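Engineer: Attaching a predicted model along with its sequence, questions to come.
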Amino acid sequence: MEIASKFDPAEVEGKWYQYWLDNGFFKSVPDNREPYTIVIPPPNVTGVLHMGHMLNNTIQDILIRRARMMGKNACWVPGTDHASIATEAKVVDRLAKQGIKKSDLTREKFLEYAWEWKEEHGGIILQQLRQLGASCDWDRTAFTMDEVRSKSVIKVFVDLYEKGLIYRGVRMVNWDPQALTAVSDEEVIYKEEHSKLYYLRYKVAGEEDKEIIIATTRPETILGDTAVCVNPNDPRYAFLKGKKVIVPLVNRVIPVIQDDYVDMEFGTGGLKVTPAHDVNDYVLGEKYNLPTIDIFNDNGTINDSYIDNDQITAEAKSYVGMDRFELRRKIAADLEQAGLMEKVEDYENKVGYSERTHVPIEPKLSMQWFLKMDRLAKPALDAVMDDELKFYPTKFKNTYRHWMENIKDWCISRQLWWGHRIPVYYLPEGGFVVAATVEEALPLAKIHTGNEQLRIEDLRQDEDCLDTWFSSWLWPISLFDGINNPGNEEINYYYPTSDLVTGPDIIFFWVARMIMSGYEYEQEMPFKNVYFTGLVRDKQGRKMSKSLGNSPDPLGLINAYGADGVRMGLMLAAPAGNDIPFDEALCEQGRNFNNKIWNAFRLVKGWQVDDTIEQPEASTIAIQWFKMQLDKTITEMEESFSKYRLNEAIMSVYKLFWDEFSSWYLEMIKPGYEQPIDKATYEATLNFFDSLLRLLHPFMPFITEELWQALSPRKEGESITIARMPESNGFDQEYLNYFDIAKEIVGGVRTIRLQKNIPNKETLELQVLGDHNASFNPVILKMCNLSSISLMQEKVAGASSFLVRTTEYSVPLGTLINVEEELAKLNEELAYYQGFRQSVIKKLSNESFVGKAPAKVIEMERKKQADAESKIKSLEESIAALKK
């Protein structure tokens, strides 16, 4: 196979990806091998590849490719999430551009448009993942609203309802006024904002000369006030006990209640209570049986529910129909005008925003469906705390524990059409039944009502759909149809899955809930390990976003640096659980590594082989050494993978190839100019290259396949993808340590050549004063172009020396140097070290320093003195030798 002079990713990547697909290397069916399973965190059908996807899916691909090469039955299941809110918003926006309103359509017609949008856009991100090299079993591609997954979701809803875990009720929820739906606590993003704190006057009813000042950030909600609360221990407000106050502008008379919930130190120590529009106020309202007045329409405009008395001002009556933020400005001006505003202060507070639509959420009382979480949470919490299911890094255990111990019931209903419609059917006379289909609901309805004449058309299905996460929490089970067909061959074989790779931002949305459903429906965890990636940030530490313009286009990076270069660059900077400071220079480093591998391969394959020549002793040693170095690296990589330290694993093989193989091994065995190499060394080198390519393959799949195919003749259907990962045969660390000394000796001689401007073609001698292991002399002779290595009692005249540990090595320079210039240099260096030694001696003679400094510091200073004295002795000997 002909190898091009330069590596061109564009020519290689598409060719080999298609080859992998054509040969079915990514496909998996149950067999007698150990399974290794990953389910993809399903990206939204609205999504396109971003840097977070790149990181997450690169990690998954590394794990799955490595497992495949270790002989496991590797199964990586891909799929997409229907993303209720995000997708519905996209469809509504597209229709609006065509002049069509959602409200003008039937549910069925709107869903036609939604499915059309999904078919156009839903597969884009999965196609893009192929460009990254993702080795998913694409035949298993799933969608959270496909038939199997939809049937699973509905069956689970019915089951949980029948177990008494799902209920319907009016509760305070986070309302998204743009998407017109409830959202969960985890879908609310809190942002620090510059706000205002408004101090309002509430007059005491019947005593208009008395008042209480109350601070609020939301003056518009006074329209829904039904009480004022003070702390019973607050002496300032003892006079208000049993009294009533008047809501400004609205002139509603409301009671003063006392509760130690109120913080006497915050604001004025008084609290306006608006049960319909604040979670804490709702709790107080329940406690004191206060009425609730919901002043907001679903879209955030004002309704007329607050107009409940004849005393209301004309200004207040005019607020109906206004937007909530427009009203805030208007009501503040009206309060000021009426003398009911004490003051306004600047204020920093956190405001909750909908994660999907980016508008401020509105706490709102709403009839919703909820799932009780306490019972589901216990086994899921115990599994993680007992390390039955492991988190990497472990710091996320505490985050998980805190949420699980304080878990709230899950609001699972959404006021949307795109999603799994809630399988609840309302009856003509009131009440409802729960069933998977209307056909199954009808007999239940007849029993419930006692009316045998009921027809299907008499039943009305709930309009709401389920929270997106109610389908994805079943993902590891529903992908193998474990809900519809419990105990089937695939769920028994692939479940629990092996590793989950995800971001910590969805630890509550998804990870915790999958663990809960796993124990509920399979009586065991859904995966054995969770690897939390960090966020990809720019080099200034900022989160990547479209608005900042700091997020590079992943496909643009692949086009510029190749998929292998981008994968390598990302992983070099990706410690588990920590944010990744991404710099495009990392991709350049990855591309440079590609080129290094390519050029090393071309060098080796360019050598002429002669099977009649004997193997040089230096090559024999080099092969023995590199085999040990390779085994050591394999051991290190296995240890790193066991702890999910993928960046350390990749750094190990990166250094092995760049430093040990390219810079040392190839130099040790390289034949002379236009000389052949012996067959034994050449074959050993090809075997090493084969091992290196296999170790690199999970990280850099394309270049490794290209070179592996060119390494030796291959049959159709052979691939590095299914080649076995090299295993370590153990190594002798003492041997490697001795070899490191040999490398230091080579480095010392090369430094002398550099300092003295001696060309590499000039043959030198090396003299040794002290202990020396001669085992590696053939390597040193070759690497340094030496004529001999000899043991000496003293240095000869005109020699330049260096220390390796405690042994001195010297190179006689003879006529190769100018003696006067060399003496001047050595004397200058001697003066420096004498001065340095003197400063250390002075420090150690200082009783105050010696008395106060830690023992380690004293020890370090004494070592500095000993090193300086050793250097001085060597320099004095060199000077004396030159003067002879």
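Structural biologist: Arrived safely, thanks for sending.

Engineer: contacts, neighbours, all on C-alpha from now
Structural biologist: Fine.

Engineer: how about the spatially closest residue to residue 262 that is not a sequence neighbour, what does it touch?
Structural biologist: Counting by Cα to Cα, 6 or more residues apart in numbering, residue 262 lies nearest to residue 231, which is 5.4 Å off, once chain neighbours are set aside. With contact taken as Cα atoms under 8 Å, 6 or more residues apart in numbering, residue 231 is in contact with 258, 259, 260, 261, 262, 263, 264, 269, 270.

Engineer: any idea where the helices of the stretch 501-650 of the chain begin and end?
Structural biologist: Secondary structure of the stretch 501-650 of the chain (DSSP state H, counting those that start in this stretch): helices at 513-521, 554-572, 584-605, 617-642, 646-655.

Engineer: Reformat the ones you listed as JSON lines; add mean neighbour count and distance to residue 173.
Structural biologist: Rendered in JSON lines, the data for those read as follows (neighbours: other Cα atoms under 10 Å; distance: least, Cα to Cα, whole Å):
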{"stretch": "helix 513-521", "mean neighbour count": "22", "distance to residue 173": "19"}
{"stretch": "helix 554-572", "mean neighbour count": "22", "distance to residue 173": "37"}
{"stretch": "helix 584-605", "mean neighbour count": "18", "distance to residue 173": "43"}
{"stretch": "helix 617-642", "mean neighbour count": "19", "distance to residue 173": "43"}
{"stretch": "helix 646-655", "mean neighbour count": "20", "distance to residue 173": "41"}
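
Engineer: Comparison target, given below:
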Amino acid sequence: MTLDTTFNPAEIEARWYRHWEESGGFRPERPDAEPFTIVNPPPNVTGSLHIGHALDNTLQDIVIRYERMRGKDALWVVGMDHAGIATQMVVERQMEERQDKRTNYSREQFVEKVWEWKAESGGAITKQLRRLGCSMDWSREQFTMDEHFTKAVLKVFVDLYNDGLIYRDKRLVNWDPKLKTAISDLEVEQQTIPGSFWHFKYPLADGVTLDSGQDYIEVATTRPETMLADMAVAVHPTDERYKSVVGKHVILPITGRRIPIVADEHADPELGSGAVKITPGHDFNDFEVGKRAGIEPAQMLNMLDGEANVCQTADDLVPEEFIGLHRFKRDGVDGARELVVQRLKEQGYLIPHIAKTKKGEEVEHDAEPRQIATPFGDRGGVVIEPWLTDQWYVDAEKLAAKPIEQVRDGTIEIVPKSWEKTFFNWMENIQPWCVSRQLWWGHRIPAWFDKDGNVFVAESKEAAQAQAGQGVELTQDPDVLDTWFSSALWPFATLGWPEKSDLLAKHFPNDLLISGFDILFFWDARMMMMGQYNMGEAPWPRLYLHGLVRAADGAKMSKSKGNVVDPLGLIDQYGADALRFFMAAMESQGRDIKMDEKRVEGYRNFATKLWNATRFCQSNGIGASTTLKAPAARLAANQWIIGEVQHCVEQIDAAMADLRFDAAANAIYQFTWSRFCDWYLELIKPILGSLTASPAVIGDSSNLPHDLKAKIDDQTREAEEGTRSREETRAVTGWVLDQILVMLHPFMPFITEELWHAQGERSYDIITAKWPNPRAKVDSNAKAEVDLLIELTTKVRSARNELGVPPNVVVTANVADPSVAIVDLATSNSAAIGRLARISEFKFEPAPTGAVMQVNVASDVLTIPLEGIIDIDAEKARLEKALAASQKEARSLEGRLSNANFVERAKPEAVEKAKADFAHHSAEVERLTAALERLG
């Protein structure tokens, strides 16, 4: 079909995606083919496509399209995570808008409402992934709450429990008082907010004093309310100030609790007084100190309820006036923090902070102002409280042993390798994994309790009842499982496990996992653990970790900063192909990507260039190729471009083998834009007769050696005989364009499919086309000839530009002592040289006297007379003036950059700009000096 004059991405994208999906192009029937399998990190059912998703899924789609074209049974497993907290929040928020709430319903009724929401509104991101061009197997779309997946989750929980790898324990968790559930570390955001640092006196008991005579220990805290549940004071074992009182006690103000002084390396002698209050029930570090001090978790005091209001501790020592108070000031009402400080001050236990004014006067304050790193829940939006509760835990340390070994011995390769150190550091110090959540939406924990607290774990209530005995009343644990628990089963549960299906046998283990580095531990490592535990092997042999997409200035994108980029907006403006190519070209083995809309626009221009090149081919009778193998070619330009195709295929294959997406994208980009569009199409225009050629005439050659003169005569005769066949060139050009479309397809699927069909009748879509295999021998002579032509043209154009020779002016070139190569070039490529370099005649003799421009091409020197073409004196003056200006700027910038004060004190962006400006002016000095030498 004839292409429109304008490339319009929006018009073709929806059409082709619908065709691919309906025709089964994403999973063609290949029962006997070698499998290749990847799984997508399942997005939340509540989610929408963000720029990180765009990067992650683009890279996966490039891989799966590439492997599909290589003939494999390529399966990209797609699905969504039920996202317990996020989904429950969405549904509850909708209820609130209708003056309704979850607790007005039974658990079963509420869960049914969540399923209704999913059917009506959930999964919007799946439509957005389609807009990006993701060729997933939608026919097998998975959901972590599907019946078969739930069966897998329950089996894994029961198996782990029976093997002693899941247990119930009292430990600290990240508690969200707004959502009233434990949350994972991934759902905690550290924010730095204004706060205070209070210093208090804890009086020593039994008349004991420090060696200094002081009868109290000074402690400092940013959370004074937690002192209501303090259980110890820690000092460093080597701290001489406190050695005499280790093992003694202090009497805690307000509560009167008698607590020990313990020696522990957690206390830093250099920080504050060197003594630290220990609240094991409300601080993760203190929890560990408490355990080392011999305090069992069951004995640790909890002073807050699930909403972060003060409750009575187990020893009943919290005064009644504190009970029910919120931990912080709220709605103008003082909380426990304010009352604790007030009472300590009244009782003389507050040590004031002395500050100096600008005038040097001392002023007394209750506390020292500080910027405090504070954990917030990313969904609840409130300060997270370390809270001591009974939860279900996985023994992650035992499960981590085999994955550690597999990464060490190369069974699992992490790309880039630099992430291995981080992986080992986390896995070798891994903590028990809290897998229970206090929600209604999710996989209900398959554990039942009798009235005495005995637990029975089974896949069904009937099985649990059989364990407990008939007549024993059982109550199921109300908690659900962490969504990371179910998604850890993704590589095999999505393939039908625990059923032994053919799909599972063929596609597990998967071949590759691509994910952001930020979920290395929350998802990737846990899949390694679960793959080994349930399947007896690693879930995949390779793990590729990509970086983040950052704002143009390198800052992390966030809604609060207002620097979030909407990928759908970029698709609307530039097309999905342009955004995808940007992601691939910028992805350099795990480095973060700086968002650059100009680059996206540039790749839209790249697509337009390919579109116009295809239109040129159509206008010259060049259509679809009928061969996978490279056509036979006699002409140097055709032999050269076939060799360039071969080289490009090898570059892409090598880059994809190493997961170098940037290198693969750059290879096809450079070949398409530079080699094919800029050079090859220009070289063949005279052959196709698409323009009137102005060949470079060969001047008097009588003074040349006989063999060179004979060569000229032979090649002139060849030209006259017209041996450069249009048919050959059309066949080669059509074949090369087909190879470009196939090689580019994984990166730019939409435009390549459109152009594939525009070029002629096809029996199959490009999505299932075979990957190029030119099977061509690269002709070294043809390559050398065309490379020399490119060098000559590039250097002559550059020299003309430097010296201000108008583009439309033709020149002559003298070569006093020509090589065989330059004679060959001038005679066999006269039309191309005449058009591209604007050289009208070659003279193989010394140049006339006067101003000339000299250009070195390989071993030859082209001397081009300039008399009458430019004003030599004016041009010299212009160049000298520009050279002087750049020399001055370069010297100034060099001086500034050698000044240590500037480099150390100036803003980083100012230093970077100075470096860039210095590099620019230094290059200009070289360029202008060379230009003046040309005029010499």
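Structural biologist: Here it is on my side, so go on. Please read these numbers as outputs of a predicted model, since none were measured by experiment.

Engineer: TM-score for the pair, please.
Structural biologist: Both chains were compared after superposition, and using TM-score structural alignment, normalised by the length of the first structure their TM-score is 0.87; 824 aligned residues with a Cα RMSD of 3.2 Å.

Engineer: coming back round to it: for residue 351 of the first structure, find the nearest of the helices of the stretch 501-650 of the first structure.
Structural biologist: For the helices of the stretch 501-650 of the first structure, the distance to residue 351 of the first structure is smallest for helix 513-521, at 26.1 Å, taking Cα to Cα.

Engineer: Minimum distance to residue 102 of the first structure: which of the helices of the stretch 501-650 of the first structure has it?
Structural biologist: Across the helices of the stretch 501-650 of the first structure, the minimum distance to residue 102 of the first structure, taken as Cα to Cα, is reached by helix 513-521, at 32.0 Å.

Engineer: Superpose on the second structure and give me the mean offset of the closest one.
Structural biologist: Here helix 513-521 of the first structure is compared with the second structure after superposition; its mean distance to the aligned residues, by mean Cα distance after the TM-score superposition for the first structure, is 1.0 Å.

Engineer: what does that helix contact?
Structural biologist: For helix 513-521 of the first structure, with Cα under 8 Å, 6+ apart as the criterion, the contacting residues are 376-377, 379-380, 472-477, 483, 524-526.

Engineer: Please, where are all the strands along the stretch 801-936 of the second structure?
Structural biologist: Counting by DSSP state E, counting those that start in this stretch, the stretch 801-936 of the second structure has strands at residues 811-814, 839-843, 852-857, 860-865.

Engineer: Serialize those strands to JSON lines and add fields for distance to residue 195 of the second structure.
Structural biologist: Conversion of the strands of the stretch 801-936 of the second structure to JSON lines gives the following (distance: least, Cα to Cα, whole Å):
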{"stretch": "strand 811-814", "distance to residue 195 of the second structure": "76"}
{"stretch": "strand 839-843", "distance to residue 195 of the second structure": "75"}
{"stretch": "strand 852-857", "distance to residue 195 of the second structure": "70"}
{"stretch": "strand 860-865", "distance to residue 195 of the second structure": "74"}
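
Engineer: so which of those strands comes closest to residue 419 of the second structure?
Structural biologist: Taking Cα to Cα, strand 852-857 is the member of these nearest to residue 419 of the second structure, at 46.7 Å.

Engineer: Please point out which parts of the closest one sit buried.
Structural biologist: By neighbour count, and taking 16 or more other Cα atoms under 10 Å as the criterion, the buried residues in strand 852-857 of the second structure are 852, 853, 854, 855, 857.

Engineer: Over to stretch 367-378 of the first structure?
Structural biologist: Of all the residues in stretch 367-378 of the first structure, those buried under the rule 16+ other Cα under 10 Å are 368, 369, 370, 371, 372, 373, 376, 377.

Engineer: Roughly how far does the residue mapped onto residue 543 of the second structure from the first structure sit from residue 62 of the first structure?
Structural biologist: Mapped onto the first structure by TM-score structural alignment, residue 543 of the second structure lines up with residue 530. In this view, residue 530 of the first structure and residue 62 of the first structure are 15 Å apart by Cα to Cα, to the nearest Å.

Engineer: Next: residue 623 of the first structure.
Structural biologist: Here residue 623 of the first structure is placed at a distance of 29 Å from residue 62 of the first structure (Cα to Cα).
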